[in-house]
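Student: Would you be able to build a 3D model of this:
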Amino acid sequence: MSVRTVIEVLLNPFLARLIRSNQRHPLVLAAFFGLLALLAACDFSGARPRPNVLLIVLDTVRADHLSTYGYSKNTTPNLTALAGEGVVYERCLSPGSWTLPSHASLFTGLYPRDHKTTCELPRVLRRKYRTIAEVLAENGYATVGFSNNAWLNAATGLQQGFANFFDIWRERRPDGRSADGIDEGAATTNERIFRWLDHDTNRPFFMFVNYFEPHLPYRPPPPFDSKFVDANFDPIMVAEARGWFHPRELGYVLKVPGMEVTDSEFEVMHSQYDGEVAYLDARLGELIEGFRERGLLDNTVVIITSDHGEHLGDHEMMDHKMTLYDALLHVPLVIRYPPAVHQGSRVSAPVQLIDIFPTILDLCGIDEDQPEDSRLLPPSPQQAPPPRLSFAEFGRPTVFLEVMLKQYPGVEYSQFDRSLVAVNDGRYKLISGSDGRSELYDLHRDPGERNDIASENPDVVADLTNRLTDFQAKTPMQ
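Tutor: Take a look at the predicted model:
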């Protein structure tokens, strides 16, 4: 019997008596239960103490625009340096293409099919679904979140389990900039994180951080605004691209006259998006260095990922709506934790965002039943498990259709009034719409998903359609 178990057995008979006798002394009770929380977080077996967990979401960052993933432009030197001390998962797939379902899956280890937090009402993660923050809190962890995305609010249920959650996005100016005008909140976020670390690290903690910079509009601060700008770019065109606010991108997607975007304009947008990524990478480096200076880094599981990618003209789309192409689903994933992760490794086997939930619990030594479809992330290429099917979903986009109708009345948008589900077997990927339209891609020969081969491969379509039917029949999305 462990020392922790002995403590629990000995204390249980006295809890009721303690509470009755100290009802008029709340400070005594608070001190006692604080001690219990510390004991619960301790490891009495002689092994290392439970680690802290730092889970970072680089919102709207697609993997193929990171130099860490082979991109030709040096957008992420700090992430690359960190990856040299950890493991890079080269094929991490998100189960959703936008914030709400992707974060709900990240926090629960469940597909959108199961947690049902999608575009459709009520757009809330229900209390019955346990989040990683809740599990860690129950095991003695301090839990804190810092978010720059308005979808991660108390009303959507994504703050379940966090003792403290800082909505940095509420401090933005009307133009979307942070109060200091520097960025979309990354600088302020780091300041708040360091302030919290300097006062609240007396027990293991779980910290979640959402950075927002690569979201539309793309307008990185100097010198990142010019870091990837070609000398031949028209300065007026650059200024216009930096002023593209939502829902301007919907005009392009809907092919509204006058809303066309030229190839040159997309080149400019790429330069500004890359500048946002590079700026965010600099802030990431600042954060990691802050952990290192405080002596926290080596006992912290650092996980860096994204909730989804971004369309930058791919498939004649912008932003991250209406599709399930890999421009939106292929996200970065880097983990650093020297005691358990092989340094400098790269895992090419496909993994999924839902795998982060059980992996955190395993690294923290917490025995908890993991969600059925998730599995532990391999700490090295040699330990990669056999391939499995991955799925992604996009519910009927009611919230986005409302914006389209209001902003561009009379424009045809019925082609987007459908839900989507995709299955990927490692080579072939089938995207199936509720309107009966399907697309098939050979990801080995066509990683950009430019050539739909559904009509040429009816057997593959039939097989993957059956896989999708089985997937949806398990717990149909409602």
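
Student: Only C-alpha atoms from now on, for both contacts and neighbour counts.
Tutor: OK.

Student: any chance you could map the helices in this structure?
Tutor: 3-21, 26-41, 77-83, 99-108, 112-115, 132-138, 186-197, 235-242, 248-253, 263-293, 326-329, 356-363, 398-407, 458-474 (DSSP state H).

Student: what's the closest of these to residue 429?
Tutor: With C-alpha to C-alpha, the closest approach to residue 429 among the helices of the chain belongs to helix 458-474: 8.2 Å.

Student: Adding mean neighbour count, write the helices of the chain out as JSON lines.
Tutor: As requested, these are exported to JSON lines (neighbours: other C-alpha atoms under 10 Å):
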{"stretch": "helix 3-21", "mean neighbour count": "11"}
{"stretch": "helix 26-41", "mean neighbour count": "14"}
{"stretch": "helix 77-83", "mean neighbour count": "19"}
{"stretch": "helix 99-108", "mean neighbour count": "25"}
{"stretch": "helix 112-115", "mean neighbour count": "22"}
{"stretch": "helix 132-138", "mean neighbour count": "20"}
{"stretch": "helix 186-197", "mean neighbour count": "17"}
{"stretch": "helix 235-242", "mean neighbour count": "15"}
{"stretch": "helix 248-253", "mean neighbour count": "19"}
{"stretch": "helix 263-293", "mean neighbour count": "20"}
{"stretch": "helix 326-329", "mean neighbour count": "26"}
{"stretch": "helix 356-363", "mean neighbour count": "21"}
{"stretch": "helix 398-407", "mean neighbour count": "14"}
{"stretch": "helix 458-474", "mean neighbour count": "15"}
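
Student: Distance to residue 440 for the ones you listed - can I get that in JSON lines?
Tutor: Formatted as JSON lines, these follow (distance: least, C-alpha to C-alpha, whole Å):
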{"stretch": "helix 3-21", "distance to residue 440": "54"}
{"stretch": "helix 26-41", "distance to residue 440": "48"}
{"stretch": "helix 77-83", "distance to residue 440": "33"}
{"stretch": "helix 99-108", "distance to residue 440": "23"}
{"stretch": "helix 112-115", "distance to residue 440": "21"}
{"stretch": "helix 132-138", "distance to residue 440": "35"}
{"stretch": "helix 186-197", "distance to residue 440": "39"}
{"stretch": "helix 235-242", "distance to residue 440": "33"}
{"stretch": "helix 248-253", "distance to residue 440": "22"}
{"stretch": "helix 263-293", "distance to residue 440": "26"}
{"stretch": "helix 326-329", "distance to residue 440": "13"}
{"stretch": "helix 356-363", "distance to residue 440": "28"}
{"stretch": "helix 398-407", "distance to residue 440": "25"}
{"stretch": "helix 458-474", "distance to residue 440": "7"}
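
Student: Here is the second sequence; please produce its structure so I can put it next to the first one:
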Amino acid sequence: PDDEAETRFREASGLADVDFPLEDLDVLLVMVDATRFDRTSLADPARRTTPRLAALARRGALVHTRAMSPSNGTFHSLSAIFSMRPLSFSDVDLRQPRFWHGALRDERRLAPEVMRDAGRETFWVGHDHGHCFSEHALGLDRGFQRRVLIEEMADAPPRDVDAEIATAAIEELGRVRGRFFGMVFFASPHDPYWGGYDAELRRFDAALGRLLRAVDLRHTVVVVAGDHGEAFGDHGFAHHLTSVYDEQIHVPLVIWIPGLDGGRRDAPTSTAYLFPWLLLRGGEAEQAAARAVLREDVGPLMRELDGAVISEMIGPSRQEAALVWADTTVVYDVLSELPRVFDPRTDPTQRADLREEDEARVEHVLPFVDRYRRARFEGHRFRFVHMEDPR
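Tutor: Next comes the predicted model:
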């Protein structure tokens, strides 16, 4: 345990060290599937893919330019985000051989449960791509009093699912009567890419704009984040759940806080840090829940890894981790014990492995890779299980 975890988190999380009264504010988490930061208007204003998200940033939201998802798949990332811990230390059962399916065990309280128990109304409106949330990614609904899932099947005729999600979410916002925590999970731009990936992003952005117009931004914290990225042949991989190079884990993260000035923050951070960061600004019970997570898991890992942000892919035959610092990223193949070392400042697309060119840097980071490996194998809570397919 790390008795200095809260201080360490404030200094190393990469999130803004600002104060605001969470008890007096609603919270809306907007997730978007398979969204790369570098394909958004946040990364390049010349891209007209997400103009409404960019407008929220210009209005005063915080924009994190180096936010990493805790994993490269939906179930894995949400498990870590709700658990408020890296994936290895979340209570997940991963089904073999379909390791993107599984269940989140009920051994520890999730962030939505903490917020519900603090007296908030809680709801989830989002896609159910391939029956993901209704059948294959179980346990994520804990803490949500209401859930509305919009079915989407890859082999069905194309339709604007995100428009349907926005409509359902707006209806749900009209139902709440007190302080709330809600999650809205948009489907685009998950494959199949109807009209192309950028067209999918524009559909998401249009739905986001409708949703934001229905939100009282004077009294609501709004977080917009990607659950993971997407590869298009980068480094020889496609889609997601295939590597932890940046294209699969570097996601947009925009945070609107009423009354606070925003700006761009370039420090590495993780979307798994969102709920501890929020709950530290809540009531006594919410603060206590956040401090317990920080002391037990997040703080000790930050201490051991010099503040590295962790993103993990965990499968029965392929396991990788990205350790991300401001000046160095290590993409580590856990099973072969092979690290690849990159400088994100000069090589943002991760093409130049520095193992043979920068011995001093490699010698500096290798002890942290060893510490990560030891912590992962000694303290992990994930399990591989054989589970019956409900179909």
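
Student: picking up where we left off before, determine which of the helices of the first structure approaches residue 339 of the first structure most closely.
Tutor: Per C-alpha to C-alpha, nearest to residue 339 of the first structure of the helices of the first structure: helix 356-363, 9.4 Å.

Student: now the closest one and helix 99-108, what's the angle there?
Tutor: Going by axes from the mean of the first three to the mean of the last three C-alpha atoms, to 10 degrees, helix 356-363 of the first structure is angled at 30 degrees with respect to helix 99-108.

Student: Show the contacting residues for residue 199 of the second structure.
Tutor: Residue 199 of the second structure is in contact with 49, 193, counting by C-alpha atoms under 8 Å, 6 or more residues apart in numbering.

Student: ditto for residue 293 of the second structure
Tutor: Contacts of residue 293 of the second structure by C-alpha under 8 Å, 6+ apart are 84-85, 276.

Student: and it, how far is that from residue 329 of the second structure?
Tutor: 25 Å (C-alpha to C-alpha, to the nearest Å).

Student: any idea how far residue 175 of the second structure is from residue 182 of the second structure?
Tutor: 12 Å.

Student: Sorry, slip of the keys, the one I care about is residue 197 of the second structure.
Tutor: Distance from residue 197 of the second structure to residue 182 of the second structure, by C-alpha to C-alpha: 27 Å.

Student: swap in residue 29 of the second structure?
Tutor: From residue 29 of the second structure to residue 182 of the second structure the distance is 6 Å (C-alpha to C-alpha).

Student: So for those two, which residue has more residues nearby?
Tutor: Per other C-alpha atoms under 10 Å, whichever of residue 29 of the second structure and residue 182 has more neighbours is residue 182, with 27 against 18.

Student: need the contact list for the residue mapped onto the more buried one from the first structure.
Tutor: Aligning on TM-score structural alignment places residue 182 of the second structure opposite residue 207 in the first structure. By C-alpha under 8 Å, 6+ apart, the contact set of residue 207 of the first structure is 52-55, 143-146.

Student: so residue 329 of the second structure makes contact with residue 343?
Tutor: Yes: Residue 329 of the second structure lies in contact with residue 343 (C-alpha atoms under 8 Å); the separation is 6.3 Å.

Student: Identify the residues contacting the lengthiest strand in the second structure?
Tutor: The single longest strand within the second structure, with elements called by DSSP state E, is strand 121-129. Applying C-alpha under 8 Å, 6+ apart, the contact partners of strand 121-129 of the second structure are 112, 115-116, 134, 143-154, 161-162, 165, 168-169, 172, 176, 178-187.

Student: Only the buried subset of those, as a PyMOL command please.
Tutor: Buried residues within the contacts of strand 121-129 of the second structure, by 16 or more other C-alpha atoms under 10 Å, are selected in PyMOL with:
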select buried, resi 112+115+116+134+143+144+147+148+149+150+151+152+161+162+165+168+169+172+179+180+181+182+183+184+185+186+187
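
Student: In strands, which of the contacts of strand 121-129 of the second structure appear?
Tutor: Short answer: those in strands (DSSP E) are 146-152, 180-186.

Student: Return the residue of the first structure aligned against residue 370 of the second structure.
Tutor: Checking TM-score structural alignment: residue 370 of the second structure goes with residue 469.

Student: separation between that match and residue 375 of the first structure?
Tutor: 22 Å.

Student: cool, residue 214 of the first structure as well?
Tutor: Where residue 375 of the first structure is concerned, residue 214 of the first structure sits at a distance of 29 Å (C-alpha to C-alpha).

Student: before we move on, what about residue 92 of the first structure?
Tutor: For residue 92 of the first structure, the distance to residue 375 of the first structure - C-alpha to C-alpha - is 13 Å.

Student: From the neighbour counts alone, determine which of those two ranks first.
Tutor: residue 92 (25 against 18).

Student: show me what contacts whichever residue in the second structure pairs up with that one?
Tutor: Under the alignment by TM-score structural alignment, residue 92 of the first structure pairs with residue 67 in the second structure. Residues in contact with residue 67 of the second structure (C-alpha under 8 Å, 6+ apart) are 250-253, 268-271.

Student: and what of residue 465 of the first structure?
Tutor: 430, 432.

Student: switch the cut-off to 6 Å
Tutor: By C-alpha atoms under 6 Å, 6 or more residues apart in numbering, residue 465 of the first structure lies in contact with nothing.

Student: Same question for residue 398 of the first structure.
Tutor: Residue 398 of the first structure neighbours (C-alpha under 6 Å, 6+ apart): residue 120.

Student: if we go to 10 Å?
Tutor: The contact partners of residue 398 of the first structure, taken as C-alpha atoms under 10 Å, 6 or more residues apart in numbering, are 118-121, 404, 416-419.

Student: Let's see if you can find the most crowded of the residues you listed.
Tutor: In those, the most neighbours by other C-alpha under 10 Å go to residue 118, 27 neighbours.

Student: was I right about that residue contacting residue 392?
Tutor: No: here residue 118 of the first structure does not reach residue 392: they are 11.8 Å apart, not a contact under C-alpha atoms under 10 Å.

Student: Roughly how far does the alignment partner in the first structure of residue 341 of the second structure sit from residue 113 of the first structure?
Tutor: Using TM-score structural alignment, the partner of residue 341 of the second structure in the first structure is residue 440. Applying C-alpha to C-alpha, the value for residue 440 of the first structure to residue 113 of the first structure is 21 Å.

Student: With adjacent residues omitted, what lies nearest to the residue nearest the centre of the first structure?
Tutor: Residue closest to the average C-alpha location in the first structure (C-alpha atoms, centre = their mean): residue 307, at 2.9 Å. Computed as C-alpha to C-alpha, 6 or more residues apart in numbering, the closest residue to residue 307 of the first structure that is not its neighbour in sequence is residue 102, at 5.4 Å.

Student: Many thanks, we can stop here.
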